[in-house]
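> any chance you can model this:
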Amino acid sequence: MPGAALFWTRMLKLGVVLLGLFLLDQLTFVLLDYWLLERLGFERVFWTNFSMGATLFAAATALYLAAVTVPAYSHALEPATRKMFLLAGLLVGPLAGWVLCDRYLDFLLMLGGGSFGKVDPVFGLDHGFYVFVLNGLWDVVLTLLGAAVILVVSSALAASVARRRLGEPAGMSRLVTLVGLASTPCTRVAVASLGALVAAAIFLDRYGLVVRENAKDVDPALYATSVFNGATHVDVTGFFSTYNAYFFTTAIALLMTVALVFLMRCLALAVERRSSGDAWRPQAKKAVLGMTLLLAADFAFLGAISLRQLLFVTPNQPVVQLEYIKRHIDATREAFNLEAIEQVSFVPKDGDDPLPTVEQLMAHPTLKNAPLWPGFVSRIEALVDPQHAWRVLQTNGDIVVYGPTAKIYRNQQKLRPYYDFMDVDTLRYTIDGEKTMLASAAREVPLMEPQPWLAWWGQQFMLFTHGHGLVMSPTARVTKEGEPVYYSSEIPTRAKHGALEAGRQALYYAEGAGTMAYSNVGGMEELDYPTDEGRATVTMKPDEATSVALDTLLKRLVVGWRSGQFWEIVFSGLIGPETHVHYHRTPLERIDRVAPFLFLDTDPFAFVADGETLWMVNGMTVSDRFPYSRYEMLGDMADERSGPYFGRRHRRINYVRDAIKATVDAFSGEVSLYQIADEPVVNAWASIYPGLFIPREEMPERVRAQMQYPPQLLHIQFDDIYPIYHMKDPMTFFNMEDMWDDADEVLGPMSLNQATLQGQAGSASKSTTFSIEPFYWMADTGGVLPAARDGSAKLQFVQSMVFTPEKALNLRAIPTVYQDGDDYGRLVCLTVRKGHYHLGPEQADASIDQEPGISQQFGWWQRQGTDVVRGHTTVLLVDGEVIYLEPIFILSQQNPVPQMKKIAAVIRGKARMGDTLEEAIRNALDAARIAQQSEAAARPGALVTREGPEID
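Prediction:
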C-alpha cells in the first residue's frame, strides 16, 4: 500500500502542475484582453468582467477545495493521507473555479438585470426573472450540487480509510459493510446536503414550465401537443398537474433523503457495535421500504398526470388548449418583434390593368438601382444543404455558384497574389444628389490560413500587414462586355465620386485578418501597395492605431506564446519597445472581446464615411428564457467567413432584438458601439457597463446613413417564425390553415441534359433551386409600400424576402424592412389577398425556361462549350407591378470568369431576354401587351384594335 500511496501522490502532484500550466496559459488570454481593452478605452469593461470572474473563481475554488479536504481533517487522517486529499483539492478546486468563472455574464446579468414590465400567468413573476435571474440561479445550484457530490465522495473515502481496521460484522455483506464504514456523521451530513440541494433543484426546475419546449417541429403530423412552448392545460390545472408534481417530487426528495440518512446511521451503528443481523436488519428494511414507497408514490403521481392528459386533454384539443396556444402565439410574436410588423394587403397589377411604358419603368429609381450585381449572400441555414454540396461538386468548387460579382472582382481587381476579396456587400451612397446602390468589397490580405508564398515568418506578420481600399460598382450598370462599371478601383484606389474617397486606404482590420501583425519593426517597413517601380512602403505611427506596444518583456512573452512565434518574437532584434502589435483584427473578434454578451451577425460590411473606412457589425441582444416563446436557431453555421468567431456563430434563442451597431475603424482598429434600441436586455447591459454604449442620438450621420438590418435577424423573423405566427387566431394556428414557405429560385450553373445536347427546340437544361435569402433593393415608398415617416427618405434602401403558400408556388407575401432615416427597422409585410393568384419566383423562373427563344439561346451557348449561369431572381415592385429580374451569365472554358451576357425580365407572366435591362423590360412589356390584347379579343362580344408589334 505505501507504494500505491506514493504513486497516487506523484500523479496528483503532476496533475496540479499541469493544471497550473493550463491556468497560466489561460492567463495569457486575460492579459491580452486587458491590454487591448485598455488601448480601446474600455478598461472599465475589463475590470467589471475580471472582478466578477475572479470572485467566482475564488468562491468555487474555495468551496471545492473545502469539499475535498474537510473530510480528511474531520476524520483525523494521517498527515500523508491528508496531503493526498489536499493535492486532490488543489486539482479539483481550481478546475471548478475555471468552469464557474466562465459563467460571469450570467451573474452580471442576474445582479444588473431589470424588469420587462410583464408577468407570466403561471407564477406571476416578471419576465425579467426568467431572462436575467434564472440562469444565474441555476449556475449557483449546479455549482453547489457539484460540491455536494464531491463532499459525499471525499467523506466516504476518508471514512473508509479512517475505519478500515474495523472488521466485518457477522451476517453483513461486503457491500453493506462498506456503506456502514463510510456512513460517519460527516458523510451523513454530506448526503443530507446533497439531498436538500437535489430538492432545491427540483423546486427551481418548476420555473422551466413556462420556458420549456414541448415540440421541436410544427408539422402537425409530428407534434404531440398543440402548445409548442410553455405550460399547457395539464401542467397548471387540476390536482394532478405538472405544477403540483414539482411540489410533490420536492417533498419526496426530502423524505427520501431523511430515509437514506436513517439507513446510513443504522448501518454505521451496526458496524461500530458489530451487531448481528437481527439487530440492524429490521430497521434497514423499514428505511428501504419507505424509500421504495416514496418512489412508487412519485411515479404514481406522474402516471396520473399522463393518464389525465391521455383521457381528458388530448380528446378535447384544441378547445382546452386555446388559452395556452394564445399565450404561446402572443409571447412568440413579442419575443421576435413580430408585433411591430405592418401587414398590408396587396393585389399586384395584372389582367386588364394598364401596362406602364418602358420610359416610365426605366425612369423609376427602383430599376435605376436594379440589383443585377448583387453582393454575396451566405446561405443562412443550420447545416449546409445537400443541394449546396451537390452544386459544389458539380462545379469543382467554383464559387460562381454563390456570387458572380465576387468572381469578377477577384479576376479584375485582385491585381496581386497576396490580395483577395472575402465578401461582396451591397451598400448605398448618395452620389450627385441621388441615392445609388453599389456592390462593395474590401481588398484584403487574408492571412487566416498559411500562405505558400510566405516562407519567412516576418513576411506574414511584418511585411504583408494590411489590405488596400474598397472596390465598388453600381449594381445596375453593366458594360457592353458584361462587366461591372467601377466607381472605385485600382491600386492605389481611385474613386470617381467624392463620397467614395477614403483618405487612409490601408485596411489593418478586416474579415480575413486572422493573424497578428506588427508595425514599427526595426529596420523594416511594411508594404503599403505595389507600384510600377516596386512597392510603396509605410510606417504606422504608434498614436495612429489602437495597437499594443511591446515595451515590456512580459508583453513579448505573452504575444510570442499566443502567436505561435515564441522564439522569433522574444529573441528577434527587429522587435523593440517602439514595436506595436495588432491582434483580434477581424471585426467579429474585436467586437466580441469588447461585448461578448452580444450575438453578432456574421456578415460585417465595410463602408467609406468622411474619408474613413469603417466596418459595421450588427449586434443583437438575445435570450433563451423568454416565457412561452418558441425556440429557433439564430446564426449561420455555413458561413465560413466568420473564421475564429465560429464558436459563437449559432445560438438557440427565443428572444432577439436588433440593439447595437458596432463600428471598427479599418485603419486604427478603434471600436464604437451605438445603442439603437430601447429594450430591457440591452438596457440591462448598459447599466452593467456604464459608458460602453453611445446613444443613438449621438451616432454620426455618416454612420447612421449606412445602417443595415441584420440579415440573420430578418431571416429568423420571416423565414422561421412569421410564416406560422402570422396566424394570430388560436384555432387557425392549431389547424395550420395558412402556412407559408420561402420562395425558391433557380440559381447557378445549368447542367446539360440530353435534349439540350441534341439541340431540340424548347429544351431546357436542368438547374437546382435554392431558397431566396434576404436581398437588397431600392423601394419607392408611398405607393404599394407604406410611405416613409421620414420625408427625406421616401426612397428606401430595403431588404426583402419572398414567400409562397405551403406546397404551392404562387406569390403570397413580400416581407420588407426599411433601412433609411427614422424609418430604420420598420417592418412591412405585403400579403397577396387570399384567393388572388399571381405567379411566384419559381414560376417566373419556369417561364424563363419555357420561353422558346430563351431556351434555344441557352442550348446554343451550351453546345458551343459555354456554361450558362443563372443569377439571383430578384423581385421588384414598381408602381404596383411585380417585376422579376434575373441576370444570365456565361462562362467560357478558356476564361472561367462570369460575363453578364443577357438579362431576363418577367412581367405579368411573360419572360423575355435582352442585352440590356431596358431591352429586357421592353421585350417583356411588348409580350405582356400582346397577351393582354389577345385575351381581350377572345372575350365574347369584344372588339379590340390591335396595336404593337406583330407576332412572327
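> only C-alpha atoms from now on, for both contacts and neighbour counts.
Fine.
> max-length helix in the chain?
As assigned by DSSP state H, the longest helix anywhere in the chain is helix 2-40.
> next up, for comparison:
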Amino acid sequence: YYGEKTEQYSIVGGPQKELDYEKNGEVTTSFKGKSGVDLSGGFNRAAYAVAFSEPQILYSGAIGDGSRILYNRTPKERVEAVAPWLTIDGDAYPAVVDGRIKWIVDAYTTTNGYPYASRTTLGDTTADSLTDSQRAVVAQQNQVNYIRNSVKATVDAYDGTVDLYQWDTKDPVLKTWMKAFPDTVKPKGEIEPDLLAHLRYPQDMFKVQRELLTRYHVTDPEQFYTGSDAWQVPSDPTQKDGSAVPPYYLSLKMPGEQEQKFSLTTTFTPSGRPNLGAFMAVDADANSKGYGSIRLLRVTSTVQGPSQVQSELNSVPEVATFVRDLRGTDSEIDYGNLLTVPLDGGFLYVEPVYARGGAANYPLLKKVAVSYGGKPVFKDSLAEALNAVFGVEGAEPPPTTQPPTEPGDTTPQPPATGSA
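Next up is the predicted model:
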C-alpha cells in the first residue's frame, strides 16, 4: 500500500474487496492496517470529495463502513510529513525486516548558516545520470553549508507506519529538534539488529562530499587558489546528456586492506582532462567499525578515465559487429554501469551490455566489456572477458577427482573442486 510509485490516494477496506492474487480464481483481501482516514461518515466523505475533486467519493456504493482513504503514500512524503525539519535523501530502498517489507529512508539535518563554510545547492550537487523525479532530493533548491546524516527512517510498506531513529548521536542540530519534538525520534540503541544489517551509507551525502572534494582535497594554498590541481566528477560515458556518473555500491578490497568491504565508490578526473585523477570509496556497511571512513586513492600515473575507456571499447571491431547485427533485428542497446575497481596497481573497468527489444522490451544481458591496462575486450560473459583481458584463455582446470588414498587411510580428503 506504500511505495515509490503509489503517488495517488487509494480507498481501501469497507464493502469493496481487493484482488490479492490469482490461484484457481481470484483470491481477495481487505486492508487491515490502522493508517488512513475513516470514510464511514458523510462529513469525511464530503471533505475528501472536495479535497481530491472527486464527487464519486461521496456517492460511490463501494465506500461504506470500514472504508479508509490513504494518501501521502510514498516513503519520502511520509517521512517529510512526520518530520518536516529533515531533508530527505533521494533514494529510499526496501528491505525485509522481521518478516515485513520496510522502506529505509536516510534523512539529514541541514542549515545554510554555519559560519565560514562553503555552500552547495543539494538539487544540483546530487543530480546524476540516474536521477529522475522519483529519486531527486525533496528540497531541490535547498542551499546548505551543513549536512549530517542524523536520522535513519523506516516506512512500513503495508500500513505506512513511520519510525525515526537517531543515527548521529553527536549532532547538535538533531539534539535541538529532539528537544522541541520529544519522543518523535527514537534512540539509536532501539535499532534492532535485523534492521541494522540493511542500513548503508547514503548516496546523496556521498555526492555532496565528492563534489566538495573536487576542490578541498588540495592542501597547498597556492594550488588551491589557482585551481591547478582541481578535479571534476566525470560525465557518465553511457549517456549522451553530459550528466554526472553516479556512485556505485560495490564489495571490494581497497589496496592495503585485508578483507572485502561493502563500499560506495566514485571516480574523479582532473579538471578539463579525461584521464583518471582519483578513486574514492567509503565504508558503507552500517555494521562495520569503519562505517563512514573515506579512502581516497590518488592516481600518479596516466590511467584512462571512464570516457576514454568507453570510447576505446566502442572502437573494438567486435562491438561494431555486435551493434550492427543487433540493430538489424530491431533491437536497441542498453549500456550498463561502467564500474571502476582498483586492482594490483591498476584499475579494472567492467561494463555489461544489454539488448532491449521485441514485445517484452526488457533488457537481456548479451555481452560484457572489460578493460585493464589499456586493453579492451568484448565477450559473452564476465568470466570470458576476464580470461581474455588477463591472457589466460584455454587454461586447464585442475583435476576434479580426489587424490587416491592408501588402504586403511582414514584421513579426511578435501572435496573435489572445479576450476580455480
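> re the thing from before, past the longest helix of structure 1, which element shows up next along the chain?
helix 43-74 (DSSP states H and E).
> burial count for the aligned partner of residue 92 of structure 2 in structure 1?
Under the alignment (TM-score structural alignment), residue 92 of structure 2 pairs with residue 604 of structure 1. Neighbour count of residue 604 of structure 1, defined by other CA atoms under 10 Å: 24.
> residue 604 of structure 1 and residue 639 touch, don't they?
No. Using CA atoms under 8 Å, residue 604 of structure 1 is not in contact with residue 639; the gap is 11.9 Å.
> chain neighbours aside, what residue packs nearest to the residue nearest the centre of structure 1?
In structure 1, the C-alpha closest to the average C-alpha coordinate belongs to residue 635, at a distance of 2.3 Å (CA atoms, centre = their mean). Of all residues not flanking residue 635 of structure 1 in the chain, residue 650 sits nearest, at 4.4 Å (CA to CA, 6 or more residues apart in numbering).
> sorry, back to before: what packs against the longest helix of structure 1?
The helices and strands touching helix 2-40 of structure 1, judged by 3 or more CA pairs under 8 Å, 6 or more residues apart in numbering; DSSP states H and E, are helix 43-74, helix 79-101, strand 548-549, helix 553-563.
> and with 10 Å instead?
helix 43-74, helix 79-101, strand 548-549, helix 553-563, helix 587-594, strand 671-675 (3 or more CA pairs under 10 Å, 6 or more residues apart in numbering; DSSP states H and E).
> the longest one corresponds to what range in structure 2?
Residues of structure 2 matching helix 43-74 of structure 1 are absent, with TM-score structural alignment as the criterion.
> quick one, that helix and helix 587-594 angle?
60 degrees (axes from the mean of the first three to the mean of the last three CA atoms, to 10 degrees).
> give the buried residues for helix 43-74 of structure 1.
43-46, 49-50, 52-54, 56-72 (16 or more other CA atoms under 10 Å).
> who are the packing partners of that helix?
helix 2-40, helix 79-101, helix 104-112, helix 134-162, helix 185-205, helix 587-594, helix 680-688.
> would you reformat those helices as CSV and include mean neighbour count and distance to residue 281 of structure 1?
Shown next, in CSV, are these (neighbours: other CA atoms under 10 Å; distance: least, CA to CA, whole Å):
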stretch, mean neighbour count, distance to residue 281 of structure 1
helix 2-40, 15, 36
helix 79-101, 21, 34
helix 104-112, 20, 48
helix 134-162, 21, 21
helix 185-205, 20, 19
helix 587-594, 23, 62
helix 680-688, 20, 58
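> Serialize those helices to TSV and add fields for distance to residue 799 of structure 1.
Shown next, in TSV, are the helices and strands packed on helix 43-74 of structure 1 (distance: least, CA to CA, whole Å):
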stretch	distance to residue 799 of structure 1
helix 2-40	33
helix 79-101	40
helix 104-112	33
helix 134-162	35
helix 185-205	41
helix 587-594	22
helix 680-688	24
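> and the residue nearest to residue 350 of structure 2 when sequence neighbours are not counted, what does it touch?
The shortest distance from residue 350 of structure 2 to any non-neighbouring residue, by CA to CA, 6+ apart, is to residue 370 (4.6 Å). Applying CA atoms under 10 Å, 6 or more residues apart in numbering to residue 370 of structure 2 gives the contacts 309, 313, 338-339, 348-352, 376-379, 382, 384-386, 388-389.
> from residue 267 of structure 2, how far off is residue 370 of structure 2?
Separation of residue 370 of structure 2 from residue 267 of structure 2 (CA to CA, to the nearest Å) stands at 17 Å.
> next: residue 5 of structure 2.
31 Å.
> which of the two has more residues huddled nearby?
Of the pair residue 5 of structure 2 and residue 267, residue 267 is the one with more neighbours under other CA under 10 Å, namely 26 against 11.
> mind checking the SS state of the more buried one?
strand (DSSP: H, G, I helix; E, B strand; the rest coil).
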